[in-house]
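Got a predicted model here, sequence first, then my questions.
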Amino acid sequence: MAQMPIRIPSFDEQRKIGTFFKRIDETIALHQRELELLKQTKKAFLQKMFV
């Protein structure tokens, strides 16, 4: 394989990329918890409707 230069982001840029993905992960986790609560609420309402 020919010698190809590989660009490696600076440490500061790597940290910013890491922070970006961490925030995305946190947002996804938040929405997953919210979805689970909504599903539980739906289930509770359905149980009350069809006793």
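Arrived safely, thanks for sending.

contacts, neighbours, all on C-alpha from now
OK.

Where does residue 37 fall, secondary structure wise?
Taking DSSP states H and E as the criterion, residue 37 maps to helix 11-49.

Same check on residue 5?
Going by DSSP H and E, residue 5 is not in any helix or strand.

try it against this one:
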Amino acid sequence: FKTRLFIPTLPEQEAIGSFFSDLDQLITLHQRQLDHLKLLKKALLQQMFI
């Protein structure tokens, strides 16, 4: 049987690559913010029980 395969044009491939790169940077930024908030939470909880 035959299978058709769609391959995006080079500009589309570059746009998709750029989108995923931007998305990866956004995920990294949010992970850093989450890590910071977890540390803040830990510090505040420790202060509550001193």
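That came in fine, so what should we check first? Keep in mind it's a predicted model, so treat the numbers as computed, not measured.

Any idea what the TM-score is?
The pair, once superposed, lands on a TM-score of 0.86 when counted by TM-score structural alignment, normalised by the length of structure 2; 50 aligned residues with a Cα RMSD of 1.0 Å.

and the helix holding residue 37 of structure 1, how far from the chain's centre?
6 Å (Cα atoms, centre = their mean, to the nearest Å).

so that helix aligns onto which residues of structure 2?
Under TM-score structural alignment, the counterpart of helix 11-49 of structure 1 in structure 2 spans residues 10-48.

how near is the spatially most central residue of structure 2 to residue 40 of structure 2?
Centrality entry for structure 2: nearest residue to the mean C-alpha point is residue 27, 1.8 Å, by Cα atoms, centre = their mean. Separation of residue 27 of structure 2 from residue 40 of structure 2 (Cα to Cα, to the nearest Å): 20 Å.

same deal with residue 3 of structure 2?
In terms of Cα to Cα, residue 3 of structure 2 sits 54 Å off from residue 40 of structure 2.

Look at those two and report which has more neighbours.
Legend: neighbour count by other Cα atoms under 10 Å for residue 3 of structure 2 and residue 40, higher for residue 40 (12 against 5).

now that one: how far from residue 31 of structure 2?
Distance of residue 40 of structure 2 to residue 31 of structure 2, given as Cα to Cα: 14 Å.

same check, this time on residue 24 of structure 2
Distance, residue 24 of structure 2 to residue 31 of structure 2, by Cα to Cα: 11 Å.

again, but for residue 14 of structure 2
To residue 31 of structure 2, residue 14 of structure 2 is 26 Å away according to Cα to Cα.
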